[in-house]
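Trainee: Just a sequence and a predicted model for now, questions to come.
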Amino acid sequence: MEAGETLFQQIMGVGGIEWIVLLAIFLIFLLGSDKMPKIMRALGKALGEFEKGRMEIQRELMKLQQMQLQAETSSSEPGNPEVKPTPPPPSTATVRARGETGNFLAKMAEELGVDMEGKSEEEVWEEIRRKVLEAKAEKEQKP
């Protein structure tokens, strides 16, 4: 008996994707083939609404993140008490230029126009993530 395998699955010899196939066949017999397209269409619409809600939440989180960044930059103006972020640990290696390494990170940074000079890998990844999120937000706002 393998770890995580229930007695029922061991007896039936059925597990994983096989259950989904069996469930689909059972539903076709139970509901009939004429009702299945309607059910699948309703399921597709429900999944579409779920995806819309998920995208809306992502947009709201991005807006909050941008407002937080703006608040942090405005608080660092003269006259305001400044809270300095902790510097990255000294063990992070500086990323070499693309010509020297040819690695995936350097290629992505070059394509997105991220300057890697004197930055740690974490800083480059954070800049790439920020650029991708900005591009995604712009793409979603256009339609």
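Mentor: Everything's here; your move. Worth saying up front: this structure is predicted, and the values here are computed from it rather than measured.
Trainee: alpha carbons only for contacts and neighbour counts from here, please
Mentor: Fine.
Trainee: for this protein, what's the longest helix?
Mentor: In the chain, assigned by DSSP state H, the helix with the most residues is helix 36-75.
Trainee: Against which helices or strands is the helix or strand following it packed?
Mentor: Toward the C-terminus, helix 36-75 is succeeded by helix 98-101 as the next helix or strand (DSSP states H and E). Under the contact criterion of 3 or more CA pairs under 8 Å, 6 or more residues apart in numbering; DSSP states H and E, helix 98-101 touches helix 104-112.
Trainee: one more time with 6 Å, if that's ok
Mentor: The contact analysis (3 or more CA pairs under 6 Å, 6 or more residues apart in numbering; DSSP states H and E) places helix 98-101 against no helix or strand.
Trainee: what's the angle from the strand or helix carrying Ala24 to helix 36-75?
Mentor: Using DSSP H and E, Ala24 maps to helix 17-31. Per axes from the mean of the first three to the mean of the last three CA atoms, to 10 degrees, the angle that helix 17-31 makes with helix 36-75 is 130 degrees.
Trainee: Quick check: buried residues in helix 17-31?
Mentor: By neighbour count with 16 or more other CA atoms under 10 Å, helix 17-31 contains no buried residues.
Trainee: Next up, a structure to set beside the first:
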Amino acid sequence: MIGSIWDWIVVIAVVLILFGGTSKIPELFRALGRAVGEFKKGQMEVERELRQMVTEAQSPTPPTQLSPQPTGQTASNTAVNQPANGQPNKNNEVEELRRQVEELKRELERLRNQGQAN
């Protein structure tokens, strides 16, 4: 019956021509190309931001540059989370990076859905 990918492509093309007409095919492929382009652009942006976060996490920077101190948190609270050498606690950094990765994944999914809607 229909086994290869080319058979499916031919069947889909025939259905598109029958129901959509030949004028709709370029519009369909144009929209598909835009969606793929938006997906790749979002993927590249996420990868760039992840590389930047990893680079920032590996570079020796003062803790105040890694993340702003939440409102209401005192200096004595931050001293508890830091070892004696002044470096931020690695577990806190890892958790912050995980949170940022989850935010980026949600943003990527939102962009994918937005691209599919257009």
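Mentor: Ah, there it is. It should be emphasised that the depicted structure is a prediction, and the values quoted were computed from it without experimental measurement.
Trainee: Could I get the TM-score for this pair?
Mentor: Remark: TM-score between the superposed chains equals 0.46 [TM-score structural alignment, normalised by the length of the second structure]; 67 aligned residues with a CA RMSD of 2.7 Å.
Trainee: buried sites along the longest helix of the first structure?
Mentor: In helix 36-75 of the first structure, counting by 16+ other CA under 10 Å, buried: 59, 62.
Trainee: Return the list of helices and strands in contact with the longest helix anywhere in the second structure.
Mentor: Using DSSP H to define each element, the second structure has its longest helix at helix 24-58. Contacts defined by 3+ CA pairs under 6 Å, 6+ apart place helix 24-58 of the second structure against no helix or strand at all.
Trainee: so how far is the next helix or strand after that helix from its chain's centroid?
Mentor: The helix or strand immediately downstream of helix 24-58 of the second structure is helix 63-66, counting by DSSP H and E. Centroid separation for helix 63-66 of the second structure versus its chain: 24 Å, with CA atoms, centre = their mean, to the nearest Å.
Trainee: And for stretch 92-100 of the second structure?
Mentor: That offset, for stretch 92-100 of the second structure, works out to 16 Å (CA atoms, centre = their mean).
Trainee: which ones are touching Asp7 of the second structure?
Mentor: With contacts defined as CA atoms under 6 Å, 6 or more residues apart in numbering, Asp7 of the second structure is in contact with no residue.
Trainee: For it, what is the enclosing helix or strand?
Mentor: Residue-wise, Asp7 of the second structure maps onto helix 5-20 under DSSP H and E.
Trainee: still on that earlier bit, and the helix holding Ala24 of the first structure, what does it pack against?
Mentor: Using 3+ CA pairs under 6 Å, 6+ apart: helix 17-31 of the first structure touches no other helix or strand.
Trainee: at 10 Å instead, please
Mentor: For helix 17-31 of the first structure, the helices and strands in contact under the criterion 3 or more CA pairs under 10 Å, 6 or more residues apart in numbering; DSSP states H and E are helix 36-75.
Trainee: re earlier: which secondary structure elements does the longest helix of the first structure contact?
Mentor: By 3+ CA pairs under 10 Å, 6+ apart, helix 36-75 of the first structure packs against helix 17-31, helix 121-141.
Trainee: 6 Å - rerun?
Mentor: Looks like helix 36-75 of the first structure contacts no helix or strand (3+ CA pairs under 6 Å, 6+ apart).
Trainee: Taking helix 121-141 as reference, get the angle to it.
Mentor: Using the same axes, to 10 degrees: helix 36-75 of the first structure against helix 121-141 is 120 degrees.
Trainee: Which helix or which strand is home to Asn91 of the second structure?
Mentor: Going by DSSP H and E, Asn91 of the second structure is in helix 90-117.
Trainee: Who are the packing partners of that helix?
Mentor: Using 3+ CA pairs under 6 Å, 6+ apart as the test, helix 90-117 of the second structure ends up in contact with no other helix or strand.
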